[in-house]
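Trainee: Model the following, please.
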Amino acid sequence: MITRTSLRGSALASLDARALRDTLPRAAFDVETALDVVRPICEQVRHHGADALRDLSEKFDGVRPDALRVPAEVLSAALDQLDPDIRAALTEAIRRARLVHDDQRRTATTTQVAPGGTVTERWVPVDRVGLYVPGGVAVLASSVVMNVVPAQAAGVESLAVASPPQRSNTGAFVGYPDPTILAACALLGVDEVYAVGGAQAIAMFAYGAREADGTTVCEPVSLVTGPGNIYVVAAKRLLKGLIGIDSEAGPTEIAILADDSADAEHVAADLISQAEHDKLAAAVLVTDSDDLAERVEQALERRVASTKHAERIRVSLGGEQSGIVLVDDVEAGLRVVDAYAAEHLEIQTRDASAVAARVRNAGAIFVGAYAPVSLGDYAAGSNHVLPTGGCACHSSGLSVQSFLRGIHVVDYTQDALREVASVVTTLAQAEDLPAHGEAVTARFER
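Mentor: Coordinates of the predicted model:
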């Protein structure tokens, strides 16, 4: 079901960081090719607004929404009809996420560079954001929490959520996103929700949308966040610059670094939990124990056979993006997982906390036997919108910081400027930009 790769002895020692990364399992995710698909979609939305959004929803989702913006009464109905256990679970997930994200708030910092000269870094929230919530293979109400909570904690004043209309909806929810997603929005106090999915949703956020008579349906946003399929990712890449984006998040991935102290049943269950997302989802075990690898393979066969989405999981675990990587020891395993830079990394070894502290590249790290990735997906308090495809070596997951901009405020008195004037003029002359220096000396000509 899942392939093995040996990186023991000279097989690992001979690889530099780039070659090692290229050797490890990874899903093929061709965003460049998808750009050719999404470019005409985005242009259609740009030029034809709300009518294009309806046409595209009918084409891709099999639903033609009458109202692109979900009415307030539909949001209220979704919350009223929400299963009490699900409502309680969402409420607790929101509470935990708020605890973590509220602690990420930044305060202004003022540095006195010289007497009379200060630089203040002031943190200002983005004015308006578009939050995308997937609704394809899996309808992720938890992604509403993960997008909205940090934006609200940052102080963003205008939030809009978009999620695909669901063909299976009935009654009051026909033509709208999944009712649980709508209920999560209502629970968080978000009242601007759109029945728009895919690349067209990103285009709507970037360009805004109007009806044929000029009536505004959706105002443009400054930043778009949230996970999605390859076409959502391609639209983000295409429109980056017109809008800010959080990341180009591809298929989900889990890596587990484990030694012979790990429980094979735990490891297998955790690999399956991420493989369940998507046929392109990646599940990678890095271990120095042949015995553990064998027991995990046996547990996978047994557990996959009895789980709901067995076919999807088998494709994921059997794909080129998944595998068991054998190494000489935990030290070598650390090198491998740092090169892989997983979205989710579990450490199931002896002294797991000490091993985790040495990891440099991961979207989120889950320490020990009782911190599975699925805890982070829902209720750890951490954020599950994380960098994929090795991007964790240079990018962070979604946080309050994602919605803030740092602005430097420079405040110098006349004396403070006079004291540093020669530094400015000297450097301006060195760069052959004399007018830069003259902008300083002009203030002392009288």
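
Trainee: C-alpha only now, for contacts and for neighbours.
Mentor: Fine.

Trainee: distance of the residue nearest the centre of the chain from residue 377?
Mentor: By Cα atoms, centre = their mean, the chain has its centre lying nearest to residue 385, at 3.1 Å. Using Cα to Cα, to the nearest Å, we find residue 385 at a distance of 9 Å from residue 377.

Trainee: Tell me the secondary structure at the residue nearest to the centre of the chain.
Mentor: coil (DSSP: H, G, I helix; E, B strand; the rest coil).

Trainee: Proceed likewise with the subsequent sequence, for comparison:
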Amino acid sequence: MLKRLDLRGHGNDSGDDLADLLPRPQMGDAVPVETVRELIAEVRDGGDAAVRELTARFDGVELASSLVPPQELAAAWEGLPSGLRSAMETAHRRILEFHRAEAAAGHTYESDGVTVRSINQPVDRAGVYVPGGLAAYPSTVLMTVLLARAAGVDDIVLCSPPGPEGSLPATVLAAAHLCGVTEVHRVGGVQAIAALAYGTETIRPADVVAGPGNAWVATAKQLVAGDVGVAAAFAGPSEIVVIADASCPPAAAATDVVLQAEHGPGGRAWLVTWDAGCADAVCDAISEIVQLSPRRDETLATLNADGFVCLVNGPAHAAEVANFVAPEHLQLMCEDAAELVGSIRHAGAVFVGPWAPASVGDYVAGPSHVLPTAGTARFAGALSTGDFAKRMHVVDVTEAGFDRLAPAVAELAEAEGLWAHAASVSRRKEWAASGVRP
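Mentor: All right, here's what the predicted structure looks like:
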């Protein structure tokens, strides 16, 4: 089930290059990019008619209208069992509190008579994508919409693929109602991303498109970036790396390896350990757990394709492997786990110790569970309020500050051959001396 990689004797100071020893996902090879580009063009040119045709082609559903009536959202919320409603409210509170605190951070810089304020200005309209198909993800509604809300966005449109009957899961609709989504559309896949980016007769375009999805959805987001704001991370199929040793119960480590794999094919699930006995025990436990899982087929698809157990020299080597993989989720289930955090540079989110399974981050910890996959954690982080706002700088200069800095401006402008730039400072003092205020 999990393929074994024995890296002992390699890495650290051995001079070996991990790139030669470890597989890396090639997400671009998994999706025909030109086909995705053509589908985007169909929606951009054909609008609602193209969306309906593609929904029929890929989802097998004929829809007269993609829009879900607002009363259906309210009815879904009222129909939730009390326990699930309470759980959603708990997640809602924690996610919103965390991201409001993040969005509130401001910055003012004062020096030499110049005051610069950084102001976060929300976009006018945000588009969020919530996956469907293999499962319902109300948590993703909370983990995307509430960030836009915390950033100050008032107009939020949500797209999610319809099920076989042409409807969306009641839990997704209920979460959308709880979060105050402006409108919900039963549209999925590439056609949803294109509609959010370019608009149709029914779906007005958004300024930002965010949310996870399969490799096709993630590729579509990359292709529309530039025409619309898109977070830098490739938020594709789920991944996890678990670093464990003999101090961790095998069943606990095994469950945590499996928990992201059950999302289905295309992801990664790795165990990294320096204890061969731990590796054997966890692999045995994984086999037992998979047989019990109602999502056995989806889990096996991930484990068989990109499930690995890596034997390493020790904790430092394990951190080196984790940094190379740059996983979406990294779980530290070993002695002195907190000390190992300082060696981690590339991961979407790190979960420390026996009481912090990645599932806590998926639902209620606070930060968004929309995280970088496919190695993009090397340059991108979790979805944040910053993805739904722009940093605007407000510059205020006193006359004394102008006097101090104008010579430097003139010198730099002249060096670049920009006459008007230089004149904008040199002429101001001439105007002031003649009694004309600039």
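
Trainee: Can you give me the TM-score here?
Mentor: The TM-score (TM-score structural alignment, normalised by the length of the second structure) is 0.94; 430 aligned residues with a Cα RMSD of 1.8 Å.

Trainee: Quick one: map residue 385 of the first structure onto the second structure.
Mentor: Under the alignment by TM-score structural alignment, residue 385 of the first structure pairs with residue 370 in the second structure.

Trainee: Tell me which residue of the first structure lines up with residue 228 of the second structure.
Mentor: Under TM-score structural alignment, residue 228 of the second structure pairs with residue 243 in the first structure.

Trainee: my guess is its match meets residue 204, correct?
Mentor: No. Residue 243 of the first structure is beyond contact range of residue 204, at 11.1 Å (criterion: Cα atoms under 8 Å).

Trainee: These two: who's more crowded?
Mentor: Taking neighbours as other Cα atoms under 10 Å, residue 243 of the first structure and residue 204 compare with residue 204 leading, 28 against 21.

Trainee: Tell me how far the alignment partner in the second structure of the more buried one lies from residue 155 of the second structure.
Mentor: Superposed on the second structure with TM-score structural alignment, residue 204 of the first structure falls opposite residue 195. Distance, residue 195 of the second structure to residue 155 of the second structure, by Cα to Cα: 16 Å.

Trainee: Does the alignment partner in the second structure of residue 63 of the first structure lie in a helix or a strand, and which?
Mentor: Aligning on TM-score structural alignment places residue 63 of the first structure opposite residue 61 in the second structure. Using DSSP states H and E, residue 61 of the second structure maps to neither a helix nor a strand.

Trainee: Which parts of the stretch 201-350 of the second structure are strands?
Mentor: Applying DSSP state E, counting those that start in this stretch to the stretch 201-350 of the second structure gives strands spanning 208-210, 229-230, 239-244, 268-273, 307-311, 329-333, 349-352.

Trainee: Pick the most deeply packed of those.
Mentor: strand 239-244 (a mean of 28; mean count of other Cα atoms under 10 Å).

Trainee: Need the residues that contact that one.
Mentor: Strand 239-244 of the second structure is contacted from outside by 253, 256-257, 260-261, 267-273, 278, 318, 322, 327-334, 373, using Cα atoms under 8 Å, 6 or more residues apart in numbering.

Trainee: Enumerate every residue touching the residue lying closest to residue 272 of the first structure once chain neighbours are set aside.
Mentor: Excluding the flanking residues, the one nearest residue 272 of the first structure by Cα to Cα, 6 or more residues apart in numbering is residue 313, at 6.7 Å. Going by Cα under 8 Å, 6+ apart, residue 313 of the first structure touches 272, 275-276, 278-279, 304.

Trainee: now residue 14 of the second structure: how far from residue 313 of the second structure?
Mentor: Residue 14 of the second structure sits 11 Å away from residue 313 of the second structure, going by Cα to Cα.

Trainee: With neighbour numbers in mind, choose between the two.
Mentor: Between residue 14 of the second structure and residue 313, counted using other Cα under 10 Å, the more crowded position is residue 313 (17 against 8).

Trainee: Tell me the spacing between the more buried one and residue 10 of the second structure.
Mentor: Counting by Cα to Cα - residue 313 of the second structure and residue 10 of the second structure are separated by 8 Å.
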